[in-house]
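**Student:** Below is the structure, and that's it, no one-letter string:
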């Protein structure tokens, strides 16, 4: 070796025998090496190494001191990369095994020649140069792998040991320090659905020179699934074998080396692109790609199906549905795209075959990498069916489904519009509320099917009667509303009401029935009766009820007194409801006596109201309000239950078995469920059915078949039926014959002037005679004088009640009658 001294390779000699060290120095110098020092112990050697950093260390294994040469070499920092060549006169295997752990660069067995020395040093220097070059290459590779977000791994086939770099561990979700592990442990981290494919691919890599590329899922420790891609290749040569396990078991020294990359995000992007492509091809919406001038570049099948235009008919042309819009529309779209980058709206267009379409259109501008508009994406949705459905729903929401007239909601809107128009034109409006008389009777007797047909016929009659600009609406049930706009005087509204009444009076044929209908009409006027919609409606409704009270088949104009009366009624109704809730209603009982003996044989239950402010109120302060409001059903039920409970209580107290009479309203009697109610009450109270008498008015007899059915059911239960206030209403002999009536009750108005009034005498004579012929019992009410009692007894009336005998009294007073022996009054 030749060259200047400063360029010579520096060598440190570690040798405890001075002569050998001296000779070795002479040999090295002769070979051109620079000897930095000769150290006799490990401590000296380490000190010289730290101070001089020699290029090569010639280390005698057996040296003086606490450390031998192997221990000394082990303490040289690895990152200094100083080649160590061991010198020894011994070659025991144990010593060599120890030396091998320090990864020496060579061995020289003493004695050795100068040539062996030089060759060993040169080989060590070359190995260091190669290793440093490899380290630099690995460093560059590591930087490249980091830049590419890749990790690298190496699989030693014989040992099934897998070595990974830190980046690979990060990708696999392993701790950075866990750089090595078994193949099986790695395979267990693969998703079970991909594990077989990975095993097969690595098997192929184990005995072929061809690289294997594979994407698979790895399950991290926290359960997260990541998509990975690996490229694996075997070095240096293929190994025969059918399975990777066989390759590993074969003991081949080859390795499989590869890189791994996390492609989860890439897969997600690819999935999104696939989904987008699928959506483009399969969605029912129309999707168009347009250039900057809004010319079609591409369309999807959904667009073609929606519009009837093919791709060939569309490409290179404007979108026909958009281009057919107005110039103002096109300008507004262009401004929105330029200002905001998108536009969305609804347009009316035509299919290629001409039928109309309702479309929502959304256009988005797409910019290139330089921020310039490159093209547009348009999405078109066919909402024709939705709009058609909405129109149908709108119709259903504003029109009556039975008559197809405007309903209450639309009528209110039109009335509001009419009021605004009348204000502007200073005109009148007439508002008519039309209520069909006795419509419930038609429903109850002929059925709801006939009732519906009748309502449709009435609606058509109203349409035919009104002027073209008038509005007729059905408010619900049998109520209609008519809006008369532009009337000049109230008489015009009255004339229209008369036309309506005349039209409805013409019989309506509904096979096999022919029905002549009447109506009650209430009229309010704008501006006289109100300047708001609600005021006019309230006034017309109030007037309609006034028309009913006048006898139906007529009309009535609204007057302020009606409102006063209506407010008073509502106040009384609210007061009555509270009274019912608070238990202010009570029953008094008026005894009924036999005219022969004067003995009390029964009582009539009469309702009273113990008002906290007005004192004790009679039935006339309760019944009319209850009848008109519908509260009569609830009050009637309470009266029935309370009267039966009291009658049984008297029996339980040892009083004679009195019959108790209870008035039942026509509404409750014809409701249909009265027999069931009475049966339940009798069962709850224990009162025998024959002890209960139910009184009904003559008007109840007009309810037809349902009344007969209810009466028969009550009679079969053993209930006694009586007609109250007989002679004051309307009842036919046929009704008396058909109904299972037991008693007639002569009204007090025919008793009051007996025996002086000849008309009253004749009426009473006729009623009593008819009752006897029909084998009915007769009871007179309102008997106040002995002369009245004598006349009735003489004519054959069997029972009576009135002030002559007993006034109505509380329940405890009835009991006192019998206790005091006052239950039998003199008959003379």
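**Tutor:** Received, thanks. Please read all numbers here as calculations on a predicted model, not as lab measurements. Numbers count the residues shown, from 1 in each chain.
**Student:** Going by C-alpha atoms from here, please, whenever you check contacts or count neighbours.
**Tutor:** OK.
**Student:** how about the helices in the stretch 551-700 of the chain?
**Tutor:** Assigned by DSSP state H, counting those that start in this stretch, the helices in the stretch 551-700 of the chain fall at 560-582, 623-629, 632-652, 666-669, 674-685.
**Student:** which of the residues in the third one are buried?
**Tutor:** Within helix 632-652, the residues scored as buried using 16 or more other CA atoms under 10 Å are 632-633, 635-637, 639-650.
**Student:** Could you do the last one as well?
**Tutor:** Neighbour counts using 16+ other CA under 10 Å place 674-675, 678, 681-682, 685 of helix 674-685 among the buried residues.
**Student:** do the same with the second one
**Tutor:** Residues of helix 623-629 classed as buried: 623, 625-627 (neighbour count, 16+ other CA under 10 Å).
**Student:** Kindly report the same for the first one.
**Tutor:** Residues of helix 560-582 classed as buried: 562, 569, 572-573, 576, 579-580 (neighbour count, 16+ other CA under 10 Å).
**Student:** Can you give the contact residues for it?
**Tutor:** 539, 542-543, 546, 585, 609, 611, 622, 625-626, 629, 635 (CA atoms under 8 Å, 6 or more residues apart in numbering).
**Student:** which one among these gets closest to residue 463?
**Tutor:** residue 543 (22.3 Å; CA to CA).
**Student:** Below is structure B, check it against A:
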């Protein structure tokens, strides 16, 4: 893109002088072409666009369509406002206001564009969203604060942990143990140090302890600390300690309140109006003091007779029992306590407690002394105490439930509910120590989902999450209750199985898992297909290090994926060597890109009827410094794994265009060249700008897309880039057609220029009537849609003759021309030109 300057300071077509506006503004044609713009917009766009350019090229691909649609609707008379993002690595975001002639008085269809930048607002919004979602994956709903301390000096304290202490997100915390102890209550410091020492040592009796710490506001809060050392250094010293802190101040206040209530109850008993009596059974009278008379509502001058007043006050439901009990104790001459109810003057019931002592005096007279007190209030307090106790127990149960939920969240994957990597490591340590449900023989299945990233990229993370949950369910259904399955990250799972030495059993389980995961699944009406690759390592003893066994399974998994995926492999020592070779080759590939060792080979394509050269497919080759020329099968899978496949695609295109220019200068250039494009490159928002910079001559380049990857995609970024390719007059070809799962509807949506029938369908055409019918059907479908057909894998003259008769347009294969370097292909093109001349 050439640099532009802001247009002169002249009024726009609508009569408004935008030069005096402080914000970015421009007058556009109805189709988006910039007529004039002010300096503010020129500063924003830089060299991206200027007068005479379509403003949409400065907008990110995903927003360009929205802008063009808004311009179209604007001509109906309604102004429009939308949010757009401009091109660039650090994209800037704006609110674009569009007004047509009906709102600004224009007579010639001009559009007034005004931009208001909202980049900072968007950034602030993302920061808020990130803070709000931090704990969505752990301790959801927990009231406990999480802390993570490392011997390296790295510390993490959650927001709840800080809230407990009255600290804000940016407030500093004492950097040393000595500084922190100054915040601990003086009476708790010595005990806290001891508890921390025992907790770090792994003493289960000290996994939980309580102490008081100074709140920022100046008061002390009670904290219940739960923690454990999860990592130790080579000397056995703690290197990482993780735990939770819970504010139990409310619980402590409740406990203190209950203790106070008990003290008040005791005091009430001690100082309440106790009534004292002494009964002389021989005289038939009982002397009551003032307290007794107050309790039983008796006048002070009234004499109390045995067998009369007291008995009449007893509650009818208690009378028979109480009289029989008192009589039996008197007969035994033993002290006793009794509780009973009486009826008051107002008809209400009151509760009485009595302590009595029957005895014989020195004259041999039977007497009894004792005390009574009204415990009605005591009974009420007891009932209240029971209610508070039940409430406290319920609160404690809730706290325990919260603690268990926190432990569950810390050890399980939030999405699938399977144990997480931390739980897996604990399980392996448990097995190594001879604990838990797993026996001494153990097998590890390391499982990686195939094609999962493509589902995420095409149908979104919702579909990806649904497939992960499906994979977790399949694993649960195919293992025993004593076995163990975990999701350790992304689309990776690990299964631990009891192993008795029978590898056939492990093979059967792995095959069953692979078969079930290969079955089609549906998400929102869309078919999703994925598979699984499995690496297996096993042992019959605990002599091997658990981490080494897990690494062996990982190496076996790599081998399974390297051999074509959707399969399982057992670990062998040779696999470790293969992994080392692959890692070395990947490092060499990255250096090869730096040293310009990747270059194109060309395979010529011919008109099926005239055999004239109509094109050339560019194929990547690697000039390895020690291994010679390597084909794509040796390094493209590694390039895809390390994310440099798109870079190789772009490099091959640039070199092919330079070679094409040389051929043009010599007058021997084929009409067009075709290059492969990877999935990652087709989703690149910068693809349009990169291709525009190459100044590709229209109709001379086509992009080949794999049918199995692209044909049924509905990804907005992909479709936008495909539209951009059409605008640049770059043809679209579907490679390996007939081997994927694409639909005719998907073919219509993509609108390719050419279909390339896969070599597997071409191979048996000379000998198979069914193959010829199938190829003919594909050609007829393409003809009806206005799509050309190229046949790959043309190995013989008979292949070429039959395919021409079936209506194929272009032929490509070893039988016509093998892939060759620039020099050899140039020589062949010169020879053909000489022969024709």
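**Tutor:** On my side now, so go ahead. Note that the coordinates shown come from a computational prediction; the quantities given were computed from them, not determined experimentally.
**Student:** May I have the TM-score of the superposed chains?
**Tutor:** After superposition, the two chains reach a TM-score (TM-score structural alignment, normalised by the length of the first structure) of 0.47; 465 aligned residues with a CA RMSD of 5.1 Å.
**Student:** related to what we said a few turns ago, among the buried residues of helix 623-629 of the first structure, which one lies nearest to residue 604 of the first structure?
**Tutor:** residue 623 (15.7 Å).
**Student:** was I right about the closest one contacting residue 629?
**Tutor:** No. Residue 623 of the first structure is beyond contact range of residue 629, at 9.9 Å (criterion: CA atoms under 8 Å).
**Student:** residues in contact with the closest residue to residue 632 of the first structure other than its chain neighbours?
**Tutor:** Spatial nearest neighbour of residue 632 of the first structure, excluding adjacent residues (CA to CA, 6 or more residues apart in numbering): residue 626 at 4.5 Å. Listed by CA under 8 Å, 6+ apart, the contact partners of residue 626 of the first structure are 573, 632, 635.
**Student:** rerun that using 10 Å as the cut-off
**Tutor:** The neighbourhood of residue 626 of the first structure, defined by CA atoms under 10 Å, 6 or more residues apart in numbering, consists of 572-573, 576-577, 632-636, 665.
**Student:** Dump those into TSV; add distance to residue 271 of the first structure as well.
**Tutor:** TSV is the format used below for these (distance: CA to CA, whole Å):
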residue	distance to residue 271 of the first structure
572	75
573	72
576	74
577	70
632	73
633	70
634	70
635	73
636	75
665	77
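**Student:** Which one of those residues is nearest to residue 446 of the first structure?
**Tutor:** Ranked by distance to residue 446 of the first structure (CA to CA), the contacts of residue 626 of the first structure are led by residue 665 at 22.5 Å.
**Student:** Name the helix or strand for residue 350 of the second structure, please.
**Tutor:** Of the helices and strands defined by DSSP states H and E, residue 350 of the second structure is found in strand 349-360.
**Student:** Kindly list the longest helix within the first structure.
**Tutor:** Among the segments of the first structure that qualify as a helix by DSSP state H, the longest is helix 114-147.
**Student:** helices or strands next to that one in the packing?
**Tutor:** Using 3 or more CA pairs under 10 Å, 6 or more residues apart in numbering; DSSP states H and E, the elements in contact with helix 114-147 of the first structure are helix 18-30, strand 56-60, strand 84-88, strand 106-109, strand 150-156, helix 166-172, strand 255-262.
**Student:** so when I look at residue 559 of the second structure, I'm seeing a helix, right?
**Tutor:** Yes. Residue 559 of the second structure forms part of a helix when assessed by DSSP: H, G, I helix; E, B strand; the rest coil.
**Student:** How many neighbouring residues does it have?
**Tutor:** 25 (other CA atoms under 10 Å).
**Student:** Touching, it and residue 576? I think so.
**Tutor:** Yes. Counting by CA atoms under 10 Å, residue 559 of the second structure touches residue 576, with 9.0 Å between them.
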